[in-house]
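In: sequence first, then the predicted structure, then my questions.
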Amino acid sequence: MSDRAVLLDEIQSLPPNLVAEALDFVGYLKQKNRKESPAAEKPALPHFTKAQVEAAVQSPEIQAIVGALKGADLPPDVTMKDIREMRLAEKYGI
């Protein structure tokens, strides 16, 4: 059995309360690998028109997120990726 197959079996046998912790650990491993590996290729980002962005910003879901973030005292240039990396750094001390 390959390492991946063993890993998948182990993940599937986890109790539900440990699944989120396993997901966080996978994020930690990915972040650690990014820091250790030199200039990994970044996937191409999708291109949106100004009209598409403006329409998306007006959606109720985005407005709810914006409202929640406004009260969080975050710097204006913080992204969701930054927040995730900060969370992993706090949790795993990297």
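Out: Arrived safely, thanks for sending. Numbers count the residues shown, from 1 in each chain.
In: could you use CA atoms for every contact and neighbour count after this?
Out: Fine.
In: longest helix anywhere in this structure?
Out: Longest helix in the chain, counting residues (DSSP state H): helix 16-36.
In: output the contacting helices and strands for it.
Out: Applying 3 or more Cα pairs under 8 Å, 6 or more residues apart in numbering; DSSP states H and E, one finds that helix 16-36 contacts helix 80-92.
In: hold the first one in mind and look at this next one:
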Amino acid sequence: MSYSRESAETLALTALGWLAAHDDLLPVFMGSTGMSEADLRERAADPDFLGAVLDFLMMDDSWIVRFCDDTGTPYDGPGQARAVLPGGEQVHWT
């Protein structure tokens, strides 16, 4: 599947909702970003933030597998969507 900017943002919002529903992952995400719940709600429409949500999710293969299995997303979907969002064209090898 090829992602448009809109579909990439939609997938990232789905990922944010998925993270929020997982009590084991949401505190890890919030701790890594330093954001409060109010910050999350405020920035949820920001394409830069949505890219960061996908970056976080892609840090661990097991998170990607869980997310994709739970949402019916192809395993390569988050990476493809991330490439469309701001900063996604930059490859990080660390």
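Out: Yep, it's here. From a predicted model like this one, the values you see are computed outputs, not experimental measurements.
In: and the TM-score between them?
Out: TM-score for the superposed chains, counting by TM-score structural alignment, normalised by the length of structure 1: 0.30, backed by 40 aligned residues with a Cα RMSD of 3.2 Å.
In: hmm, back to that, next structured bit after the longest helix of structure 1?
Out: Remark: after helix 16-36 of structure 1, the chain's next helix or strand is helix 50-57, criterion DSSP states H and E.
In: mind listing what's buried along that following helix?
Out: Buried positions in helix 50-57 of structure 1, judged by neighbour count with 16 or more other Cα atoms under 10 Å: none.
In: need the contact partners of that helix.
Out: Contact with helix 50-57 of structure 1 is made by 62-63, as judged by Cα atoms under 8 Å, 6 or more residues apart in numbering.
In: what's the single longest helix in structure 2?
Out: helix 5-20.
In: neighbours around residue 82 of structure 1, how many?
Out: Neighbour count of residue 82 of structure 1, defined by other Cα atoms under 10 Å: 11.
In: okay, now residue 8 of structure 2: neighbour count?
Out: Residue 8 of structure 2, neighbours per other Cα under 10 Å, totals 25.
In: one more: residue 22 of structure 1?
Out: Close neighbours of residue 22 of structure 1, defined as other Cα under 10 Å, add up to 13.
In: who touches the longest helix of structure 2?
Out: The set of residues external to helix 5-20 of structure 2 that reach it, using Cα under 8 Å, 6+ apart, is 25-26, 29, 44, 47, 50-51, 53-54, 57, 67, 78, 81-82, 84-85.
In: for the longest helix of structure 1, buried residues please.
Out: If you call a residue buried by 16+ other Cα under 10 Å, then helix 16-36 of structure 1 has these buried ones: 24, 28, 31.
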